[in-house]
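Chemist: Next comes the sequence, and after it the predicted model I'd like to discuss.
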Amino acid sequence: MTVKLTNAQIAWRAAQDIEDGAYVNLGIGFPEMVASFQPPGRRAIFHTENGILNFGEAPAAGDEDWDLINAGKKAVTLNPGASFFHHADSFAMVRGEHLDVAILGAYEVAETGDLANWSTGPKGIPAVGGAMDLVHGAKRVAVITDHITKDGRPKLVKACSLPLTGVHCVTRVYTSLAVIDIIDCRFVLREKLLAMSFDELKALTGAELKVDGEIKSLTAPEL
């Protein structure tokens, strides 16, 4: 397999589905890229678990204020109207279902919507962090990920083998090869790369891949 979307292109595609004015939390690492690709005329309000609402773009190198960081310890700027709050208040926002969207990375996603994204096993990190709250507090949970692991194993599977972050929580997955919804505990294909056949995609997916209606072409700009 030689053709696939880059991480930036996956993040771009996920950003196209965020509604104007949505309150959004982005997972640490790769998902943070989504904030760079808001469509023209739309503005999401980004939330970070450590206590900022409506933070802006990353500052230029040398202009960082290290008192202003996101949950991933990266420097941020503030948009007009931004606010600060206690860590406990931040999680009250999450648990109170005040976030419209959470976009997270994944090690595995099951066809049931189960997510494993915090530990690869006994030698993994010692705690799940805020992800467990996010996947059950946000109104919509999406995942961005490569379609397969570096050694060629499917990341979209029938059942997760790694420690779970949440159950029945993911509703859409944006991968390097496809956009897939999870409906009634089944993967339903919505978009795929034009250069990849349906059979090729099925062979790289670790659970049944359903078709329900038109399969659109997955495209993204050069980034």
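Modeler: Happy to help now that I have it. What you see is a predicted model; the values in this text were computed from it and never measured.

Chemist: Every contact and neighbour count from this point should use C-alpha atoms.
Modeler: Noted.

Chemist: Buried residues, the longest strand anywhere in the chain. List them.
Modeler: Scanning the chain for the strand with the most residues, using DSSP state E, yields strand 209-217. Across strand 209-217, burial judged by 16 or more other C-alpha atoms under 10 Å covers L209, K210, I215.

Chemist: Quick one: those as JSON lines, columns for distance to D17 too.
Modeler: Below are the buried residues of strand 209-217 laid out as JSON lines (distance: C-alpha to C-alpha, whole Å):
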{"residue": "L209", "distance to D17": "22"}
{"residue": "K210", "distance to D17": "21"}
{"residue": "I215", "distance to D17": "17"}
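
Chemist: now, which of those residues sits nearest I18?
Modeler: I215 (20.6 Å; C-alpha to C-alpha).

Chemist: Just list the residues touching the closest one, thanks.
Modeler: Applying C-alpha atoms under 8 Å, 6 or more residues apart in numbering to I215 gives the contacts L189, R190, E191, K192.

Chemist: In addition, the following structure is provided for comparison:
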Amino acid sequence: MRDNVKNEIAARVARDIPEGAYVNLGVGLPTLVANHLPADREIFLHSENGVLGRWESAPAGEEDWDMINAGKQPIKIQPGAALFHHADSFGMMRGGHLDICVLGAFQVSATGDLANWHTGKAGSIPAVGGAMDLAIGAKRIFVMMEHLDREGGSKLLSRCTYPLTGVGCVSRVYSDLATIEIADKALKVLELVEGTSAGDLQRLTPVPLDFSLLTV
């Protein structure tokens, strides 16, 4: 995925994060959301390695490797941010103190099941991290992902074929083709990326899509 597309998805997620929210950013694509949050909106970012507050990616030449996000990338924290113990961070995650968690995914099912830690393929390296804690601990799960895998198959499926991270936990999917809400046992398309039509999206997605909420 091109960097400009990654940042467009991150900016779309950032627009949907409300004032006062406590938001965990997972590794990979979700780390980019920190760079796109509105400056006039008070949002508390959380990283599972023990950071709370606001930050952005550290500019080149200003890296401080004592300050990193969950993806081990250097960050530049803003005044008021806090660094604390890993155990306390997991206490926040497991205690229901996070409003939103933004995660990447290998697959998402039509009922909101999440698979993002292992493909189940021989030789692949599992990397569950804190994803299972976040999947059950956060009030809402937003997923950022490419709509199609490397073989051209949809990552949005009727049922996940990879080992699950969480069951029925995903609230919304942000892909390079669309934004889709998972609610009332339906996949409700909220927005299409420019250049993608409703017909294109349905053709690439092997589950029924509801376009009733789509605004043109």
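Modeler: It's in. Being a predicted model, the structure only gives us computed values, none of them experimental.

Chemist: what TM-score do we get after superposing?
Modeler: The TM-score (TM-score structural alignment, normalised by the length of structure 2) is 0.92; 212 aligned residues with a C-alpha RMSD of 1.6 Å.

Chemist: ok, how many other residues are close to the aligned residue in structure 2 for G105 of structure 1?
Modeler: Using TM-score structural alignment, the equivalent of G105 of structure 1 in structure 2 is G104. G104 of structure 2: 25 surrounding residues under other C-alpha atoms under 10 Å.

Chemist: and G104 of structure 2, how far is that from N24 of structure 2?
Modeler: 12 Å (C-alpha to C-alpha, to the nearest Å).

Chemist: With A178 of structure 2 instead?
Modeler: Relative to N24 of structure 2, and taking C-alpha to C-alpha, A178 of structure 2 is found at 22 Å.

Chemist: Those two - which one has more neighbours?
Modeler: N24 (26 against 21).

Chemist: For stretch 102-110 of structure 2, what is the distance to the chain centroid?
Modeler: Relative to the chain's own centre, stretch 102-110 of structure 2 is displaced by 8 Å; criterion: C-alpha atoms, centre = their mean, to the nearest Å.

Chemist: got it, and stretch 44-51 of structure 1?
Modeler: Per C-alpha atoms, centre = their mean, the centroid offset for stretch 44-51 of structure 1 relative to its chain is 14 Å.

Chemist: which residues of structure 2 does that stretch align to?
Modeler: Going by TM-score structural alignment, stretch 44-51 of structure 1 sits over residues 43-50 in structure 2.

Chemist: which residues are contacting the matching stretch?
Modeler: With C-alpha under 8 Å, 6+ apart, stretch 43-50 of structure 2 has contacts from 17-26, 34, 51-55, 69-70, 83-86, 88-90, 93, 130.

Chemist: which ones among these are found in helices?
Modeler: Cross-referencing those against helices under DSSP state H gives H86, D88, S89, F90, M93.

Chemist: what does V23 of structure 2 align to in structure 1?
Modeler: Checking TM-score structural alignment: V23 of structure 2 goes with V24.

Chemist: dump the residue contacts of its match.
Modeler: So V24 of structure 1 contacts A44, I45, F46, H47, L99, D100, V101, A102, I103 (C-alpha under 8 Å, 6+ apart).

Chemist: How about F55 of structure 1?
Modeler: F55 of structure 1 neighbours (C-alpha under 8 Å, 6+ apart): I45, F46, H47, V76, T77, L78, N79, A82.

Chemist: swap in V51 of structure 2?
Modeler: Applying C-alpha under 8 Å, 6+ apart, the residues contacting V51 of structure 2 are L45, N69, A81, A82, L83, F84, S89.

Chemist: same thing with R153 of structure 1?
Modeler: L204.

Chemist: ok, now Y107 of structure 1?
Modeler: Contacts of Y107 of structure 1 by C-alpha under 8 Å, 6+ apart are L115, A116, N117, W118, T120, K155, L162.

Chemist: what's the closest of the residues you listed to T171 of structure 1?
Modeler: The closest of those, once distances to T171 of structure 1 are taken by C-alpha to C-alpha, is L115, at 10.5 Å.

Chemist: Which of the helices or strands spans the residue nearest to the closest one when sequence neighbours are not counted?
Modeler: Closest residue to L115 of structure 1 apart from its sequence neighbours, by C-alpha to C-alpha, 6 or more residues apart in numbering: V109 at 4.8 Å. Here V109 of structure 1 sits within strand 108-110, counting by DSSP states H and E.

Chemist: Show me what that strand is packed against.
Modeler: Strand 108-110 of structure 1 makes packing contacts with strand 115-116, strand 156-157 when contacts are defined by 3 or more C-alpha pairs under 8 Å, 6 or more residues apart in numbering; DSSP states H and E.

Chemist: mean shift between the last one and structure 2?
Modeler: Just to be clear, that refers to strand 156-157 of structure 1. When structure 2 is overlaid, strand 156-157 of structure 1 sits 0.5 Å from its aligned residues on average, using mean C-alpha distance after the TM-score superposition for structure 1.

Chemist: got it, and the first one?
Modeler: Superposing on structure 2 and averaging over aligned pairs (mean C-alpha distance after the TM-score superposition for structure 1), strand 115-116 of structure 1 comes out at 0.6 Å.

Chemist: List the residues that contact A138 of structure 2.
Modeler: M93, R94, G96, H97, L98, D99, I100, C101.
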